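Chemist: no sequence for this one, just the structure:
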């Protein structure tokens, strides 16, 4: 294939644009900000799970406290009834003795219930503190995720702007170059990642490897409009006289 030397030098501009586009794509795929978003999402899920656990624990204790409240109230109601029967003197001596025994039992039962009630209420208070702590942690995790998403989206926006600008430059460059030369360049680039490189001394600008003397001699001896390629990487070698 042949192409005017000036046209071949334009391939270096195209390669530079493609290199920047490739770096932008690599950055998009390996974005640290995306990893930060994913980590923040995991932290938020863990925080949400912790809130559910704390809510469940507090709900169970609320139910226990309510149950104990009912039991204590039932005992007190029974005590009140028994004392009223004793106080109004409407029962026999044996019934009075039985009522007194029952009152003693009820008092002991109430003492046990009230002690248990106090213990459960203390646990309920601690569970409420835990829930507030987990809720605050969840809110902080939500904020951290929002911040991470904002940073990622900002970076993606910058990458998108670069891709759009370089894409326009590439379109303009391709329009100026012969179709067969661009087709060859794109075929090479699809295979090895770089379609063309400048010959600097005895080194290929595409693969950065030094050429042996015979290859270098062949390239330097080729006609100026010959499209020559590197034996190592297959890229088009652009001769600029450097």
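Modeler: Structure received. This is a predicted model, so every value here is computed, not measured.
Chemist: From now on I want contacts and neighbour counts done on CA atoms only, so please keep to that.
Modeler: Noted.
Chemist: In contact with residue 141, which residues are there?
Modeler: Residue 141 is in contact with 40, 43-44, 47, counting by C-alpha atoms under 8 Å, 6 or more residues apart in numbering.
Chemist: can you give me how far the host helix or strand of residue 126 is from the chain middle?
Modeler: Per DSSP states H and E: residue 126 is located in helix 93-176. Its chain's C-alpha centre lies 19 Å from the corresponding centre of helix 93-176 when counted by C-alpha atoms, centre = their mean, to the nearest Å.
Chemist: out of the contacts of residue 141, which are inside strands?
Modeler: Nothing among those maps onto strands, per DSSP state E.
Chemist: Let me know the closest of the residues you listed to residue 223.
Modeler: Nearest to residue 223 among the contacts of residue 141: residue 40, at 59.6 Å, using C-alpha to C-alpha.
Chemist: doesn't residue 145 make contact with the closest one?
Modeler: Yes - the pair residue 40 / residue 145 is scored as a contact, 5.0 Å apart, by C-alpha atoms under 8 Å.
Chemist: ok, and for stretch 165-181, which residues are buried?
Modeler: Buried residues in stretch 165-181, counted by 16 or more other C-alpha atoms under 10 Å: 166-167, 169-170, 173-174, 177, 181.
Chemist: okay, now the one to match up with it:
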């Protein structure tokens, strides 16, 4: 009767309590993992920003200005001349434009997308 039903309810409450504890432990593991990954990412970002600062110190202010404006406009500011194509927009650069661009080595500008191009 009633005692048997109460025992079933008590057993069910114990199962629910155990499940809630397991869920809480898994949630805490996920939080800890997320915080560690976030800390690792912040450290990596700080290192990259420091390295970027060292590179920026070696670049002319005019070139840095072109780079920053191009990055703000299109996200990717620099590509590599790949044969006769811009490595960023993949546009074919033909004839005289390609000759002019190669004469600007080691750094030119894509006539199509206006990104900086490293010319080997």
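Modeler: Thanks, I have the structure now. Treat the numbers as computed from the prediction; the structure is a model and nothing was measured.
Chemist: TM-score of the superposition?
Modeler: Once superposed, chain against chain, the TM-score is 0.84 (TM-score structural alignment, normalised by the length of the second structure); 119 aligned residues with a C-alpha RMSD of 2.0 Å.
Chemist: What distance do you get for the residue most central in space within the first structure to residue 138 of the first structure?
Modeler: Taking C-alpha atoms, centre = their mean, the centroid of the first structure lies closest to residue 38, which sits 1.1 Å from it. From residue 38 of the first structure across to residue 138 of the first structure, the span is 16 Å (C-alpha to C-alpha, to the nearest Å).
Chemist: Mind telling me what residue 33 of the second structure corresponds to in the first structure?
Modeler: Matched by TM-score structural alignment, residue 33 of the second structure corresponds to residue 151 in the first structure.
Chemist: ok, now which ones touch the residue nearest to that match when sequence neighbours are not counted?
Modeler: Spatial nearest neighbour of residue 151 of the first structure, excluding adjacent residues (C-alpha to C-alpha, 6 or more residues apart in numbering): residue 33 at 6.6 Å. With contacts defined as C-alpha under 8 Å, 6+ apart, residue 33 of the first structure is in contact with 148-149, 151-152, 155.
Chemist: Out of the residues you listed, the closest to residue 103 of the first structure would be?
Modeler: Looking across the contacts of residue 33 of the first structure and measuring by C-alpha to C-alpha, the closest to residue 103 of the first structure is residue 148, at 65.6 Å.
Chemist: Just tell me what residue 14 of the second structure corresponds to in the first structure.
Modeler: Taking TM-score structural alignment, the alignment pairs residue 14 of the second structure with residue 132 from the first structure.
Chemist: next SSE after the strand ranked longest in the second structure?
Modeler: Counting by DSSP E, the longest strand found in the second structure is strand 78-82. The helix or strand immediately downstream of strand 78-82 of the second structure is strand 85-86, counting by DSSP H and E.
Chemist: now that next one: which residue numbers in the first structure?
Modeler: Taking TM-score structural alignment, strand 85-86 of the second structure hits residues 203-204 over in the first structure.
Chemist: By how much does that stretch deviate from the second structure on average?
Modeler: Superposing on the second structure and averaging over aligned pairs (mean C-alpha distance after the TM-score superposition for the first structure), stretch 203-204 of the first structure comes out at 2.3 Å.
Chemist: contacting residues around that stretch?
Modeler: 197-198, 209-211, 230, 237.
Chemist: buried subset of the residues you listed?
Modeler: For these, a burial check counting by 16+ other C-alpha under 10 Å picks out 197-198, 210-211, 230, 237.
Chemist: Can you tell me which of the residues you listed lies closest to residue 221 of the first structure?
Modeler: Nearest to residue 221 of the first structure among these is residue 237, at 13.1 Å by C-alpha to C-alpha.
Chemist: and the equivalent of the closest one over in the second structure, which of the three is it?
Modeler: Using TM-score structural alignment, the partner of residue 237 of the first structure in the second structure is residue 117. Classification of residue 117 of the second structure using DSSP: H, G, I helix; E, B strand; the rest coil returns strand.
Chemist: Quick check, residue 117 of the second structure in contact with residue 108.
Modeler: Yes - under the criterion of C-alpha under 8 Å, residue 117 of the second structure makes contact with residue 108 at 5.1 Å.
Chemist: coming back round to it: for the contacts of residue 141 of the first structure, which ones persist in the second structure?
Modeler: Of the contacts of residue 141 of the first structure, not one is still in contact in the second structure (both residues aligned by TM-score structural alignment, their matches' C-alpha atoms under 8 Å).
Chemist: From the structure, what's the count of residues near residue 68 of the second structure?
Modeler: Using other C-alpha atoms under 10 Å, residue 68 of the second structure has 14 neighbouring residues.
Chemist: how near is residue 133 of the first structure to residue 54 of the first structure?
Modeler: With C-alpha to C-alpha as the criterion, residue 133 of the first structure and residue 54 of the first structure are 9 Å apart.
Chemist: Would you mind telling me which of these two has the busier surroundings?
Modeler: Using other C-alpha under 10 Å, the more surrounded residue of residue 133 of the first structure and residue 54 is residue 54, with 21 against 15.
Chemist: A helix includes the more buried one, no?
Modeler: Yes - counting by three-state DSSP, residue 54 of the first structure is part of a helix.
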